[in-house]
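Engineer: predicted model and sequence below, questions to follow.
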Amino acid sequence: MIAALAVAALAVVALLVVAAVREVPEQPRPVALAGVPAPQADDDACRALHDALPESLGEYQRATLVDPAPVGAAAWQSESQPEPVVLRCGLERPVDFVAGTPVQAVDDVDWFRIGEQDRSTWIAVDRPVYVALTLPDGSGPTPIQLISSAIASAMPEVPIKPGPLR
């Protein structure tokens, strides 16, 4: 009888130790985004796009934004990448987007690329409002493909209107 009580007590202690040591998964931290001029961020086209945005972009999961969150913005985080994927809707036409600037089509959306050292920003230029998608280095093609699909389904295509040559 004493042996049975000792075994039971050891089992309870072992269970408590396992429960105390077990790692609780870390919750993703909200993403803080600075405000940028986005005069059309509250436009119907941006609201339609936000309703069509996917919860995941490959390994990136939709993130909560720190309040006050910029209107027209969204972000996705990855456990393996320190930088988020960031979308901003309703921006002004980029200054560098002028006549003759090359664009690249990704799944029915025309994009203008602005390169940076450790990330790139792509601007959708054939929709009623400009949409920027900032991708961290190494994010692969999945985020821009899935965002292109969301843009194509939420916003009508319009003619591209680059600025004049400077």
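Structural biologist: Received, thanks. Residues are numbered from 1 along each chain as shown.
Engineer: could you use CA atoms for every contact and neighbour count after this?
Structural biologist: OK.
Engineer: now do the helices in this structure.
Structural biologist: With helices called from DSSP state H, the chain shows them at 2-21, 44-52, 142-154.
Engineer: closest one to Tyr130 among these?
Structural biologist: Across the helices of the chain, Tyr130 has its closest neighbour in helix 44-52 (9.3 Å, CA to CA).
Engineer: put this next to the previous one:
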Amino acid sequence: MAAAGLAVLLAAGVATVGILLNTGESTTGDPAATTPASPRPNADGPLRVEPVAAPRAGSEQCRALLGALPDGLTAPNRKLPRRQLADPAPEGTAAWGGADYAPVVLRCGVDKPRELVPTSQLTEINGVKWLSNYDYSSVTWVVVDRPVYVSVSLPEESGVGPIQDLSDVIRGVLPAQDVDPNR
């Protein structure tokens, strides 16, 4: 009897911790991160995306990029459809995903990532240089070799398919430039 009671208490404790850890709030404090960082998988309807500092979101470069974005992104075993954003949608923002998949959120014109320093390890994907920042459940990639910074937040299980798709578009729309951690 005591073992059964202990099992019930353990299960309740695990469930409580799971609920508390899945609050939907970003724990990184990264302004490029999606808020909520990990929306509940069954969320549907327009996606609510909190505004962040994106001083160049209305720039000509961001308007051109948003106009060229694809209707879908490649993820493991699926294509993620473009997602409608809830009003008021932050300028320079786009999203992909579905009711059963945490969203991929692109923000154009964001501030320089504070992690970008002369010794930063960058990843080049399809001719675009990215700085990545991993969180406990997601990753944020930031384009650092174009006239505007572009961040993409996505669940870690997305792999690099969305980043490859977006790199192709970014390479075709935004001209490359030297990485400058001081700009």
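Structural biologist: That came in fine, so what should we check first? Source: prediction; values computed, not measured.
Engineer: superposed, what's their TM-score?
Structural biologist: Laid over one another, the chains give 0.79 as their TM-score (TM-score structural alignment, normalised by the length of structure 1), with 138 aligned residues with a CA RMSD of 1.8 Å.
Engineer: got a markdown table for the helices of structure 1, with distance to Pro30 of structure 1 and mean neighbour count too?
Structural biologist: A markdown table is the format used below for these (distance: least, CA to CA, whole Å; neighbours: other CA atoms under 10 Å):
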| stretch | distance to Pro30 of structure 1 | mean neighbour count |
| --- | --- | --- |
| helix 2-21 | 26 | 11 |
| helix 44-52 | 18 | 18 |
| helix 142-154 | 19 | 19 |
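Engineer: among the ones you listed, which comes closest to Gly58 of structure 1?
Structural biologist: helix 142-154 (5.9 Å).
Engineer: how far out from the middle of the chain is stretch 157-166 of structure 1?
Structural biologist: 26 Å (CA atoms, centre = their mean, to the nearest Å).
Engineer: quick one: buried residues of it?
Structural biologist: Using 16 or more other CA atoms under 10 Å as the test for burial, stretch 157-166 of structure 1 gives 157, 162.
Engineer: neighbouring contacts of that stretch?
Structural biologist: Residues outside stretch 157-166 of structure 1 that contact it (CA atoms under 8 Å, 6 or more residues apart in numbering): 93, 95, 97-99, 101, 109, 125-128.
Engineer: out of those, which comes closest to Gln40 of structure 1?
Structural biologist: Using CA to CA, these come closest to Gln40 of structure 1 at Pro128, 9.6 Å.
Engineer: run a quick neighbour tally on that closest one.
Structural biologist: Using other CA atoms under 10 Å, Pro128 of structure 1 is surrounded by 19 other residues.
Engineer: what's the counterpart of it in structure 2?
Structural biologist: In structure 2, the residue equivalent to Pro128 of structure 1 is Pro147, according to TM-score structural alignment.
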